[in-house]
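Asks: give me the fold of what follows.
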Amino acid sequence: MNTAFNKPARVALVVEDDYVLASDLASKLSEAGMKIIGPAPNVQQALNYIDDGSQIDVAVLDINLSGTMVFPVADELSKRNIPFFFATGYSRDVVPPRFADRIFVEKPLDKSAIFEALSNCRGPAEKASGDHKNLILSALSSRESDVIQPHLKSIRLVQGEILERQFGEITAVSFIEAGIVSLIALSLDGAQVEAGLIGREGVTGTGLLGGDWRTPYAMMVQIEGTAQRIDVDSFLRLTQKAPQLRSLSSSFSRSLGIQISYTALANGRYSIEQRLARWLLMLNDRADGQVLNLTHQYMSFMLGVRRSGVTGALHVLEGEKLIRSVRGKVIVVDRDGLVLKAHGSYGIPEAEYERLMGFSLRGAENISMNSANHIPAFQSRKL
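Replies: Okay, the predicted model is just below:
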């Protein structure tokens, strides 16, 4: 029995579709004094092994199982706090951000590499000890959280504050904890409209990982709140040491680009009432409650329409008992009704965020999933 690592796991689940490789891996694990479950050649068989109640102390996952990715198995193992690592010929680029910090053992499998992976393999990425409200920071493993934490500074976001100026150099990155930050598109003649927004699900400075230190937008605090800020130099250095931070930040940048494109679609093809319904839903996704602190003037600025148009649209939504509008506040009364009112302008960017990031932008709140295609229920409704 090999004793290269302390306290070896007793039972290992092997998920591998190649019989020869699976047999070789099982042999190596047996040499480490482990009992083998499997090998499971496909996702469904692996899930069956997990569901049958057997004790599993660690799992070894091939990524591609006859054309199907193993990530549903990894998700199920994470839910059950069962540690695992990947044994694969693929690079880290193919895995979702939530698994970016997992151990990779490259094929062909070397015995010493397997033993080292077993020694270092731990449970699923632990939440940061600081219990961050920002979803990206809270998704980091404890190791990566410990790396970034000393560089973070808590700040207050004041309504109307400019975080980034159009065509200016980005000097700091902010992980939003509470409140809303708007990306404002400005034309040469001074016209402006909100192109996108960021809340606790994201981070500013989205072009940095692509090598762009300037922003084409103005970034303004729309709803006051808090954030964790880090200077650009420290952020870029840390992304070289923390693969999960880099992967999550890059995936968020992609999701924000999708959101911006669908804002353009909404502005060009949907009525004021439908756009307002979509916008209120987006704010509600990022808020802790149903009460949104918004003035008519501010909403007209963000939607790029006259104040009278916003007032009329609010009356329509209130008349349909979807919201209540009081001085300086909008209260969401019927969220499902707002989704219907948005008439398809809401849903795709939200589903894409979840696909890219591996968790809902509404945080801990559960969103029912369509079992057929893993798209949130609001997206599966044909409106």
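Asks: C-alpha from now on. contacts and neighbour counts both.
Replies: Will do.
Asks: all strands of the stretch 151-300 of the chain, in order?
Replies: 153-157, 162-164, 172-186, 192-198, 218-231, 291-293 (DSSP state E, counting those that start in this stretch).
Asks: sort out which residues of the longest one are buried, please.
Replies: Of the residues in strand 172-186, those scored as buried under the neighbour-count criterion (16 or more other CA atoms under 10 Å) are 172-186.
Asks: would you do the same for the sequence below? I want to compare the two.
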Amino acid sequence: MAKLTPRRVLVVEDDYYIAADLAAALRTLGAEVVGPVPDRVAANRLLENEVVNAAVLDIKLGGDTVYPLATELQTRGIQFVFATGYGDTIIPAQFRGVPCFEKPMRPTDLARAVLSGPAASPGVDVNANLLLSRMPEEEFDRLRPHFTCVELRRGAAPFDAGDKLDHLLFPLSGVCSLSFGAGAPELSTALVGHEGMIGASLLMGVSRLPMRCTVQVDGEALSIAAEQFLPRLRSSPRAWTLLLRYQHVLHMQTAYALLSAGAASIEQRVARLLLMLADRVGDEISIIHDAMSTMLHVRRAGVTQALHILEGEGGVRARRGKITIRDRSRVEQAAGLGYGLVEAEYERLLGVSPRLPGIEPSMTKPSLRGMFQTGLPN
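Replies: Sure thing, here's the model as predicted:
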């Protein structure tokens, strides 16, 4: 859920039903609504007499426009978003960076945008997500106003299998796992962190997520509505290709997880999982044995035994709720060819290591040819 700060939001909208729906959405998310009002005169009166720290502005108000009020809000440093049925081409240059929602829109999306603030807010490093950092700057600038920052809480499920993909998530920190849905084994087939995105299947016209997405390690993500993201992305072949390449790597990760589940030992799979988690959160991993056993679809006792072996070899140190990688080379050796191939493919296709800065593999990068010649170790 978006990190919503309680705010008093001025709503300026001349359509009664849209104004009522928007006010209801704002109140549901914890905001206090100032108004709604249908024109600039009433809005200016409220602005002078009420505390206002955010606003939603309909651009066309009868025969008038809301731009003079928007200028006053800018002068006062009050955040606002536009709503319009005319597209963003009518917006003057001075407001080009302001989020604009085209009608008809979902009131909840607009409410979250004005309450959460854009991704460019101070303290939010959009470049923490590697896909966004590799996106051509001019394309990303068109998307930037439409991002909101959301929390990823361990155990939460941002998407369940079969859910409609009405928005996409680009994690900045933390880790999410993708697994089969209800009625199937909860085997984790992929991990997504700062290197990836959730909802990439939208690029191929698939509007429902076939997997369950579960937060395994707390963090933050940037969220953007699909209706804002896809039209702008289609006009950028470079950005489109970048994300399709990531989807290819995600497919590889899924296939390799299934291969490991069928051919690798529990110790190898535990080592592989720890390395993949460390790539995304660092060598101090906050995770419990139960979560690992669920992700690997094995008994908890098997995970505990594998960790004891890795700890005895000096590779890790396991404490309640936390596992520390002490010697990465030993953990990589334990994982064997169960780790490294997908990461090498990511780096080859996207031109950047998927690991956090400072984390480097200690062993030679594997190759597809080497995998098929050697196979997974027994």
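Asks: tm score of chain vs chain?
Replies: Here the superposed chains carry a TM-score of 0.62, computed using TM-score structural alignment, normalised by the length of structure 2; 247 aligned residues with a CA RMSD of 2.1 Å.
Asks: sorry, back to before: for the strands of the stretch 151-300 of structure 1, which one sits closest to Met302 of structure 1?
Replies: Of all those, it is strand 192-198 that lies closest to Met302 of structure 1, at 5.0 Å by CA to CA.
Asks: mean deviation of the closest one from structure 2?
Replies: Aligned to structure 2 and superposed, strand 192-198 of structure 1 gives a mean residue distance of 1.0 Å (mean CA distance after the TM-score superposition for structure 1).
Asks: and that strand, what other elements does it pack with?
Replies: strand 172-186, helix 243-269, helix 296-303 (3 or more CA pairs under 8 Å, 6 or more residues apart in numbering; DSSP states H and E).
Asks: looking at these, which is nearest to Gly199 of structure 1?
Replies: strand 172-186 (4.8 Å).
Asks: so that closest one corresponds to what in structure 2?
Replies: On structure 2, the counterpart of strand 172-186 of structure 1 by TM-score structural alignment is residues 167-181.
Asks: highest mean neighbour count out of the helices and strands packed on strand 192-198 of structure 1?
Replies: strand 172-186 (a mean of 23; mean count of other CA atoms under 10 Å).
Asks: just how off-centre is that strand within its chain?
Replies: Chain-centre distance of strand 172-186 of structure 1: 16 Å, with CA atoms, centre = their mean, to the nearest Å.
Asks: how about stretch 265-277 of structure 2?
Replies: On CA atoms, centre = their mean, the centre of stretch 265-277 of structure 2 falls 24 Å from that of its chain.
Asks: is it true that Gly337 of structure 1 touches Leu322?
Replies: Yes. The pair Gly337 of structure 1 / Leu322 is scored as a contact, 6.1 Å apart, by CA atoms under 8 Å.
Asks: between the two, who's got more neighbours?
Replies: Leu322 (20 against 16; other CA atoms under 10 Å).
Asks: aligned counterpart of that one in structure 2, please.
Replies: Alignment note: Leu322 of structure 1 maps to Gly315 in structure 2; criterion TM-score structural alignment.
Asks: can you pull the contacts of that match?
Replies: 325-331 (CA atoms under 8 Å, 6 or more residues apart in numbering).
Asks: again with Ser293 of structure 2
Replies: 299-300, 302-303.
Asks: got a quick PyMOL command for the buried subset of those?
Replies: To isolate the buried ones among those in PyMOL, judged by 16+ other CA under 10 Å, type:
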select buried, resi 300+303
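Asks: before we move on, back to that, the match of Leu322 of structure 1 and Asp283 of structure 2: what is the separation?
Replies: Separation of Gly315 of structure 2 from Asp283 of structure 2 (CA to CA, to the nearest Å): 11 Å.
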